[in-house]
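J.: Predicted structure and sequence below. I'll ask about it afterward.
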Amino acid sequence: MIAVGVALAGSLGAVVRFVVDSALRARSASSLPWPTVLINVVGSLLLGLLTGAVLFHDAPAAMLTIAGVGFCGGFTTFSTTSVDSVRLIVARRYGAACAIVLGTLATGLAAAGVGLAVAAV
């Protein structure tokens, strides 16, 4: 039953990502993939909150599996960050590609830490 929940939550996360990404890109004239970075950071924050709820507040582990692995896994996307970075490299925008990769990693880790810290309170 948990596997079905993960699959459904993952599907929902992917749809939400697509809708949010499309809406953000429609409002931005930037050639940089900021919507992807923002989505990954928000997903990392949510995963930190969910993990903290399980670790510090006895929330059911199945919630973390379904919402964390499923929804957050479908919502965030390392593969899109990779494709966006390769596109920047092909366009010879090496600094922007490095900034996107390193910025996504750093802000994603920080957001997950913030979520975990908030949940610990």
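T.: On my side now, so go ahead.
J.: Could you use CA atoms for every contact and neighbour count after this?
T.: Will do.
J.: ok, and Val16, which helix or strand is that part of?
T.: When elements are assigned from DSSP states H and E, Val16 belongs to helix 2-27.
J.: Identify each buried residue in that helix, please.
T.: 5-14, 16-18, 20-21, 24-25 (16 or more other C-alpha atoms under 10 Å).
J.: Second structure for comparison follows:
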Amino acid sequence: MIVALVFVGAAVGAALRYVTARLVRRTFPFPWATFAVNVVGSFVLGCVAGASPELRALVGAGLCGGLTTYSTFSFETLRLTELGRHGQAFANVAAGLTAGLAAAALGYALSR
């Protein structure tokens, strides 16, 4: 049962990430779509950290796992560096990590 919940959540999360990337990419040259899904996913994961195992599987591992993307974050940062946009690469890392941790902490605090 838990595996099915992860599967369903991941399908929804991956679809949301794809839609976000399609919508945001048309407007901004900076990797805002990846930044946004990672921060939102961190917040949601913080919110469900103390929930039931079933909800953590569906929303935490599934939805947040499908929505967020560390590999794309890493690739986009590397790509910015290759393009000589070192300031943007640094900002992507600093803002992504800071905002992600803050969002997870906020979600956790609000769910208590």
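T.: Thanks, I have the structure now. All values reported here derive from a predicted model rather than from experimental measurement.
J.: Now the TM-score, please.
T.: Taking TM-score structural alignment, normalised by the length of structure 2 as the basis, the two superposed chains have a TM-score of 0.93; 112 aligned residues with a C-alpha RMSD of 1.1 Å.
J.: on that earlier part again, buried ones in whichever helix or strand comes after the helix holding Val16 of structure 1?
T.: Reading on from helix 2-27 of structure 1 to the C-terminus, the next helix or strand found by DSSP H and E is helix 34-57. By 16+ other C-alpha under 10 Å, the buried positions in helix 34-57 of structure 1 come out as 34-55.
J.: which strands and helices sit next to helix 34-57 of structure 1?
T.: In terms of contacts (3 or more C-alpha pairs under 8 Å, 6 or more residues apart in numbering; DSSP states H and E), helix 34-57 of structure 1 is packed against helix 2-27, helix 73-75, helix 78-90, helix 94-120.
J.: Any chance of the ones you listed in CSV with distance to Ala61 of structure 1 as columns?
T.: What follows is the helices and strands packed on helix 34-57 of structure 1, written out as CSV (distance: least, C-alpha to C-alpha, whole Å):
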stretch, distance to Ala61 of structure 1
helix 2-27, 11
helix 73-75, 16
helix 78-90, 24
helix 94-120, 15
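J.: Quick one, which of the ones you listed gets closest to Pro60 of structure 1.
T.: Pro60 of structure 1 lies closest, by C-alpha to C-alpha, to one member of those: helix 2-27, at 12.0 Å.
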